[in-house]
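Chemist: Here is my input; please provide its structure:
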Amino acid sequence: MDTLTSLRVFCSVAESKSFTAAAQRLNLSPAMASKHVLHLESRTGVRLLNRTSRRVSLTESGALYLAQASEMLGSLDEVEAAISNIAVTPRGTLRLSAPVWAATPFFVNLLAEYQQRYPDVSLSMDLSGRIANLVDEGFDLALRAMTRDRLDAGLVARPLMEVEFLLLGSPDYLSRAGRPGSTADLNGHALLRYSGINTGDQLTLDGPHGQQRVSFRTTMLSENESLLHLAALRGMGLAFLPTRMVQEDLVAGRLEAVLPENVKFFHTLYAVYASRKYLSAKVRTFIDFLASRVSASADA
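Modeler: Model prediction:
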């Protein structure tokens, strides 16, 4: 039995979590798809998939095998394309890790436009907000707002856009706690703090006379920006949030920017991926698409 074909069948079954779906995609019978996976399990001497009457799932060994097999097959496709000088049509599942605040109409519109342009690519999204290990967890790509010095070895980062963060509060909260007229007035204000950055209650902010140290009072700590956003809307305190995430709230008056001329900061949003000579078509086209659309949005 052709081991290369078996590898493609296994990857398809693992991604779709179904022998039937994989068999239809590859124009095989479900029985033949099962034989290909059995061939790999016999060859490796380990069980790669857990099978029940209702679902298929990866074993621990199967997850490791999938990550390596997917990378190998992707590299093979890329090398063949480079040699033959034929463009590979983007296809397959693009596994993407992104910040929680990417769940916005702006970003979803970009995903929809990309999928319409490349219908053979399906998207698997992780918006947990954690810093995923791209290689070990099998992610193709991550979007991260960060500085380059936080980049892990062996990864490549392509800058996409500058993300503005403003300090925001609800009209209700600001009416109760007072609207700060200067950076110094922020001392003692309730802060809904993002735990992904270890800043503590004291932050150094720009003021009219240079940088000033401000002591907040943390009332909520979370790695989930969506939760902090909702808490700010409910009047629980101030929060630093991306402008794109709260644009509609600012227009509607549900949130107000606090000292927007001074109290704001920027992070660069990077497309981060494992260092490889040949990028798969799905990754390359997605990065290029994001870069072009973000640039067009910034110029508009």
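Chemist: Please count neighbours and contacts with C-alpha atoms only from this point.
Modeler: Fine.
Chemist: In stretch 35-47, which of the residues would be classed as buried?
Modeler: 36-40, 47 (16 or more other Cα atoms under 10 Å).
Chemist: From those residues, pick the one nearest residue 110.
Modeler: residue 37 (36.1 Å; Cα to Cα).
Chemist: quick revisit: tell me the one of the buried residues of stretch 35-47 nearest residue 25?
Modeler: residue 36 (14.6 Å).
Chemist: State whether that closest one is indeed within a helix.
Modeler: Yes: judged by DSSP: H, G, I helix; E, B strand; the rest coil, residue 36 forms part of a helix.
Chemist: Going along the chain, name the helices of this structure.
Modeler: Secondary structure of the chain (DSSP state H): helices located at 3-16, 19-26, 30-44, 60-84, 105-117, 134-137, 171-177, 225-233, 243-252, 281-299.
Chemist: Out of the ones you listed, flag the one nearest residue 94.
Modeler: Of these, nearest to residue 94 by Cα to Cα is helix 281-299, at 6.7 Å.
Chemist: and the angle for the closest one with helix 60-84?
Modeler: Helix 281-299 runs at 80 degrees relative to helix 60-84, counting by axes from the mean of the first three to the mean of the last three Cα atoms, to 10 degrees.
Chemist: What angle do helix 105-117 and helix 281-299 make with each other?
Modeler: Using the same axes, to 10 degrees: helix 281-299 against helix 105-117 is 130 degrees.
Chemist: Going by neighbour count, which residues in helix 281-299 are buried?
Modeler: Buried residues in helix 281-299 (16+ other Cα under 10 Å): 281-283, 285-287, 289-291, 294.
Chemist: To check against the first, give me the structure of this:
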Amino acid sequence: METINPLDHLSDLAVFVRVVDTQGFSSAARAMGLTKSAVSKRINRLEKQLGLRLLQRTTRAMSLTEAGRVLYERAAQGVALLDESARLAAGLIEAPRGILRVTASVTFGKLCLAPLIPEFLARYPEIELQLTLLDRFVDLVEEGYDVALRLTRTPPEQVVAKALMPVRYRLCAAVDYLKNRKIETPADLAGHNCLHYGLRELGSEWRFQRAGEEARVQVKSNVVVNNSEVVRDLLLAGLGIGLVWNYAVDREIADGRLVPLLPEWSPVGPFGQTAYALWLPQTHLPPKTRVFIDFLAERLRETPERAG
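Modeler: Just a heads-up that it's a prediction; the model follows:
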């Protein structure tokens, strides 16, 4: 006997279920927007392919055969499940709902993103946000994230990128560390313990710009850490001079615990000066993803103090 693949007969099975449910070919045709002859051809084709008689038909009545009853009981469940699945899928397309997987770097996620989450979830209560904070490269395809928030100079070509907010580096140190020490030019940094976010392979050269002028200085440090909050804490402990993201130290600078240095010079960091939302290109961006990106663009743009 020829092996039957149910996937080859899904549409015909759906017509068969509708004929039984509506008790007739004409009523099924009206319900499905088909002609009566098209419905009849579908049923005949299904019976021929299955090698079974499913319906007993006369000019006055129609009834199920034993094989038809067995098939209907199973097929009706499958058609109902497909209908329900289609409705659920359509719901995800029509409105912002479902699980939204987002990743961000640890410090940016804690200081810039986390304070906005309650407002976002209140605005979109049918979205379940799954946030993962990682200080490493994330592959959106392999790891299944909907959106990655990253500070980068040049977004990868294979993703779609939207700029969310400007960021910049701050050169600063604790008040106690600066006692009896003067930092008047970038060159003065060479004699100090210089802490920054990053890894040693990024190099030990710090760059600064001022009105078209550029200064480069080789710095030394007895600790390198890939977390801006840890760098900030080490600065507060008086360990040295730091080059760190503004959002990690703005509060400490505002309350006087850290002192900004060389204000006329702009540090040039290795990661660029823009925070981006990154996502994979797709024909129709799911509403849950679209509203999240739009929300961040709106709210982060409204906080200029984080950029300066």
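Chemist: tm score of chain vs chain?
Modeler: With the length set by TM-score structural alignment, normalised by the length of the first structure, the two chains reach a TM-score of 0.65; 219 aligned residues with a Cα RMSD of 2.8 Å.
Chemist: tell me which of the buried residues of helix 281-299 of the first structure is nearest to residue 25 of the first structure?
Modeler: residue 282 (17.7 Å).
Chemist: What residues in the first structure pair up with stretch 63-80 of the second structure?
Modeler: Using TM-score structural alignment, none of the residues of the first structure align to stretch 63-80 of the second structure.
Chemist: ok, the most centrally placed residue in the first structure - contacts?
Modeler: Closest to where the C-alpha atoms of the first structure average out (Cα atoms, centre = their mean) is residue 98, at 1.3 Å. Residue 98 of the first structure is in contact with 125-129, 142-144, counting by Cα atoms under 8 Å, 6 or more residues apart in numbering.
Chemist: Quick check: closest non-adjacent residue to it.
Modeler: Distances taken as Cα to Cα, 6 or more residues apart in numbering put residue 143 closest to residue 98 of the first structure, at 4.8 Å, once the chain neighbours are dropped.
Chemist: The one you found and residue 102 touch, don't they?
Modeler: No: checked against Cα atoms under 8 Å, the pair residue 143 of the first structure and residue 102 is beyond contact range at 9.0 Å.
Chemist: higher neighbour count, those two?
Modeler: More crowded of residue 143 of the first structure and residue 102, by other Cα atoms under 10 Å: residue 143, with 22 against 19.
Chemist: Report the separation between the alignment partner in the second structure of the residue nearest to the centre of the first structure and residue 275 of the second structure.
Modeler: Mapped onto the second structure by TM-score structural alignment, residue 98 of the first structure lines up with residue 104. Applying Cα to Cα, to the nearest Å, the value for residue 104 of the second structure to residue 275 of the second structure is 10 Å.
Chemist: any residues in contact with both of these two?
Modeler: The contact lists of residue 104 of the second structure and residue 275 share 149-150, where a contact means Cα under 8 Å, 6+ apart.
Chemist: And the strands in the stretch 51-200 of the second structure, which stretches?
Modeler: Applying DSSP state E, counting those that start in this stretch to the stretch 51-200 of the second structure gives strands spanning 55-57, 62-64, 98-104, 127-133, 147-151, 160-166, 169-174, 194-196.
Chemist: Minimum distance to residue 185 of the second structure: which of those has it?
Modeler: strand 169-174 (11.9 Å).
Chemist: on average, how far is the closest one from the matching bit in the first structure?
Modeler: Compared with the first structure after fitting, strand 169-174 of the second structure deviates on average by 1.1 Å (mean Cα distance after the TM-score superposition for the first structure).
Chemist: Now do that strand and helix 228-236, the angle between them.
Modeler: Using the same axes, to 10 degrees: strand 169-174 of the second structure against helix 228-236 is 40 degrees.
Chemist: coming back round to it: any chance of the buried residues of stretch 35-47 of the first structure in CSV, plus distance to residue 161 of the first structure?
Modeler: Below are the buried residues of stretch 35-47 of the first structure laid out as CSV (distance: Cα to Cα, whole Å):
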residue, distance to residue 161 of the first structure
36, 44
37, 43
38, 46
39, 47
40, 43
47, 44
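Chemist: Among the residues you listed, which pair sits farthest apart?
Modeler: Maximum distance among the buried residues of stretch 35-47 of the first structure (Cα to Cα): 13.0 Å, for 36 and 47.
Chemist: got a list of what the aligned residue in the second structure for residue 247 of the first structure touches?
Modeler: Taking TM-score structural alignment, residue 247 of the first structure has residue 250 as its aligned residue in the second structure. Residue 250 of the second structure makes contacts with residue 306, as judged by Cα under 8 Å, 6+ apart.
Chemist: what's the answer for the one 10 residues further on, then?
Modeler: Residue 260 of the second structure is in contact with 170-173, 253, counting by Cα under 8 Å, 6+ apart.
Chemist: If any of these are buried, put those into a PyMOL selection.
Modeler: The PyMOL selection below is limited to those of these classed as buried (16+ other Cα under 10 Å):
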select buried, resi 170+171+172+173+253
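Chemist: Specify which member of the contacts of residue 260 of the second structure is nearest to residue 193 of the second structure.
Modeler: Using Cα to Cα, the contacts of residue 260 of the second structure come closest to residue 193 of the second structure at residue 173, 10.5 Å.
Chemist: Look up how far residue 100 of the second structure lies from the closest one.
Modeler: Distance from residue 173 of the second structure to residue 100 of the second structure, by Cα to Cα: 39 Å.
Chemist: my guess is residue 275 of the first structure contacts residue 157, does it?
Modeler: No: using Cα under 8 Å, residue 275 of the first structure makes no contact with residue 157, being 9.2 Å away.
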